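A.B. asks: Below: sequence and its predicted model.
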Amino acid sequence: MRVAVVGAGAIGAYVGAVLDRAGADVHLIARGPHLAAMRRHGVQVLSPRGDFTAHVHATDDPSAIGPVDYVFLGLKAHAYAACGPLVHPLLHADTAVVAAQNGIPWWYFHALKGPYEGRCVESVDPGGAVSRVLPPERAVGCVVYAATELEAPGVVRHLEGTRFSVGEPDSTVSARCLAFSEAMRAGGLKCPVEADLRNDIWIKLLGNIAFNPLSALSRATMAQICRHQDTRALVATMMRETLAVAEAVGCRPEISVERRLAGAERVGEHKTSTLQDLERGRPMELDVLLAAVVELAALTRTPVPKLCAIHAVTDLLAQTTYGSDAA
């Protein structure tokens, strides 16, 4: 199995190192000091489950790799539309693109039977720009439950979680999903193949859609948001509105709001990735987390007043922080 990781940051480099340990032929695409460190010393993984180093081929030139069986996307979703030069040299006729993204994916309505089948979600796939670069038929969805961070160039600290759920947009249990799952499990991770990955997407989104924008607006950690009575109530309302949208597009994830809140509070004094991006001057990844759900609410005529209000304020925050083209 040949695998290329496009965007070999904290999650991408971790997955690449694990697949290398499982015996896959792995190639990492990165840049800057991180790339230089991986070339010199390999990917150093620091984990409560045991430290290890993977000496994996790393490059900034995908044409030096050639076609692979799987492309694992470790990029933020807002970079997908422009990633063609990185991805296209890696593709053969049957290459699968495993997209490890948060929120609503560009392929959400691909092969989904019902009134919205094939519909483009403009917030995440404006004018079909992502679908032209990453055709939905190549997509394998991936919901990440692991937490990692780059402690230094070439050094990945695995904080918690080992689950990477994968699944096909058409809800089949495919050979390509099973083969990828087997390789991930051989490397020591949990990688269930879900017949309906959309349930996992909405369950994870319940936390992201509330805590990520609120943390950016308040600069608070997840525990602080949970301990504050009014923001805890706001999170619960946003979660309930999100579940209503999920049901309106035909998905009924089995998760209670209080259980989701309790799990978030246990995470503790953790800054969300959106708050970390804001503090580092990077674009906030809120289109797929919040704007897309507001769009689906409008499509299905589902009232989501709190989601709309928070979306309006975070959209203004993005514009005043990064300029009028940011979202």
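C.D. replies: The structure has been received and is ready for your questions.

A.B. asks: For the rest of this, base every contact and every neighbour count on C-alpha atoms.
C.D. replies: Will do.

A.B. asks: and the closest residue to residue 53 other than its chain neighbours, what helix or strand is that in?
C.D. replies: Of all residues not flanking residue 53 in the chain, residue 44 sits nearest, at 4.4 Å (Cα to Cα, 6 or more residues apart in numbering). Take DSSP states H and E as the rule and residue 44 turns out to sit in strand 43-46.

A.B. asks: Got another one to weigh against that:
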Amino acid sequence: MKHWPKGAHMRIAIFGTGGAGGYFGAQLALAGEDVIFIARGDHLRAMKAAGLRLETPSGETHIRTQATDNPAETGNVDAVLVGVKAWQVAEAANAMRPLVGPDTVVVPLQNGVDAATELVAVFGSSTLGGMCGTLSFIAGPGHIRSVGGQNFIKFGELDNKLTERVERLRQCFARAKVSVEVPANIAKALWDKFLTVTSFGGVGSITRAPIGVTRAIPETRKLLEQCLQETLAVAKARNVPMADTAVADTMKIYDTLPANGTTSLQRDIVDGKMSELEYWNGAVVRLGREVAVPTPTNQFIYDCLLPSELRSRGKVNFPT
């Protein structure tokens, strides 16, 4: 395996320059890393013409960017941050092959717990486990807006070993002043977030209500707790070392969130867009079935949202 001088800059490809990829890629570029943004359409044309505009509560920054829709132009890089939606990962893996050499690390940033498995099938040991948190989105072509809150990234080897390549990438984000962590157990970290977003997102999506409402009404608060209990049972049956207090701990987190908080799942479903339903509540049901753990609340949420999801994908039409 290649050895790098301490503090050496990295060549990093952002595959999918949406809210997460755009935000973290911009921070890395501002810190002097060699960042290449893989994008398409109007977003790509705007970035080529005028760079990437990053808007945050503290102001705006314009970043001169390298941007392309053709990974073959870029060649092998040190790291790929995978910023596409969960349902796009398998297709993206094939498209990003020219970026990945023997010393490249591939870091998924998707919600859910399936992305690393899908990437391992293509890239093997080049794949890390990864996740992020950011309230950022595309506000317009070449324009990423971050509305504040905590922005963080976590990643690690799938076997939890501390390696030089993980430490090098951690230092890279630290130089960019991004909150970065290498968890002691990356699977637990992924499932902790999965537990949080699937219950919050699923209940919010069927009620069309923000967290301030669903946590305050006894009936919907109970739904949140039931979703959490089911997801925790699935995780434990799959030998993920979750805390016994995970449900109570997550409810405490919900009680601290801004009252108007919603998830990307809920926003996409309300807007009639394709969502990550299959990788959130749908995944709880599928992964539970594999280990014979019943998940009736998540099944109910999935079943209720499925017509909207199929409509967004052009698979069913609603009569008018």
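C.D. replies: Looks like it arrived, so ask away. Predicted model, so just to flag it, every value in this text is computed and none were measured.

A.B. asks: TM-score for these two?
C.D. replies: Once superposed, the chains reach a TM-score of 0.87 (TM-score structural alignment, normalised by the length of structure 2), with 304 aligned residues with a Cα RMSD of 2.1 Å.

A.B. asks: check contacts around the equivalent of residue 145 of structure 2 over in structure 1.
C.D. replies: Taking TM-score structural alignment, the alignment pairs residue 145 of structure 2 with residue 157 from structure 1. Applying Cα atoms under 8 Å, 6 or more residues apart in numbering to residue 157 of structure 1 gives the contacts 10, 45-47, 148-151.

A.B. asks: same thing but 7 Å
C.D. replies: With contacts defined as Cα atoms under 7 Å, 6 or more residues apart in numbering, the neighbours of residue 157 of structure 1 are 45-47, 148-151.

A.B. asks: Residue 81 of structure 1 and residue 27 of structure 1: what is the separation?
C.D. replies: Separation of residue 81 of structure 1 from residue 27 of structure 1 (Cα to Cα, to the nearest Å) stands at 22 Å.

A.B. asks: and what of residue 259 of structure 1?
C.D. replies: As judged by Cα to Cα, residue 259 of structure 1 and residue 27 of structure 1 stand 39 Å apart.

A.B. asks: Make CSV out of the contacts of residue 157 of structure 1 and add distance to residue 135 of structure 1 and neighbour count.
C.D. replies: Below are the contacts of residue 157 of structure 1 laid out as CSV (distance: Cα to Cα, whole Å; neighbours: other Cα atoms under 10 Å):
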residue, distance to residue 135 of structure 1, neighbour count
45, 32, 25
46, 35, 18
47, 35, 14
148, 28, 21
149, 30, 14
150, 30, 17
151, 34, 14
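
A.B. asks: Just say helix, strand or coil for the aligned residue in structure 1 for residue 167 of structure 2.
C.D. replies: Residue pairing (TM-score structural alignment): residue 167 of structure 2 is matched to residue 178 of structure 1. Three-state call for residue 178 of structure 1 (DSSP: H, G, I helix; E, B strand; the rest coil): helix.

A.B. asks: Could you check how many residues crowd around the closest residue to residue 178 of structure 1 other than its chain neighbours?
C.D. replies: With sequence-adjacent residues excluded and distances taken as Cα to Cα, 6+ apart, residue 178 of structure 1 is closest to residue 193, at 6.7 Å. Residue 193 of structure 1 is flanked by 24 other residues according to other Cα atoms under 10 Å.

A.B. asks: My guess is residue 193 of structure 1 contacts residue 167. True?
C.D. replies: Yes. Between residue 193 of structure 1 and residue 167 there is a contact at 5.5 Å, judged by Cα atoms under 7 Å.

A.B. asks: Break down the stretch 101-250 of structure 2 into its helices, ranges please.
C.D. replies: Remark: helices assigned in the stretch 101-250 of structure 2 by DSSP state H, counting those that start in this stretch are 115-123, 164-175, 186-207, 211-214, 218-237, 246-256.

A.B. asks: just those: most buried one?
C.D. replies: Among the helices of the stretch 101-250 of structure 2, helix 186-207 has the highest mean neighbour count (mean count of other Cα atoms under 10 Å), at a mean of 22.

A.B. asks: Just tell me what the residue nearest to residue 53 of structure 1 corresponds to in structure 2.
C.D. replies: Alignment note: residue 44 of structure 1 maps to residue 53 in structure 2; criterion TM-score structural alignment.

A.B. asks: Measure how buried that match is and give me the count.
C.D. replies: By other Cα under 10 Å, the residues close to residue 53 of structure 2 number 24.

A.B. asks: Equivalent analysis for the one 4 residues further on, please.
C.D. replies: If you count neighbours by other Cα under 10 Å, residue 57 of structure 2 ends up with 10.

A.B. asks: contacts for stretch 73-93 of structure 1?
C.D. replies: 5-9, 11-12, 62-63, 65-68, 98-101, 129-130, 133, 285.
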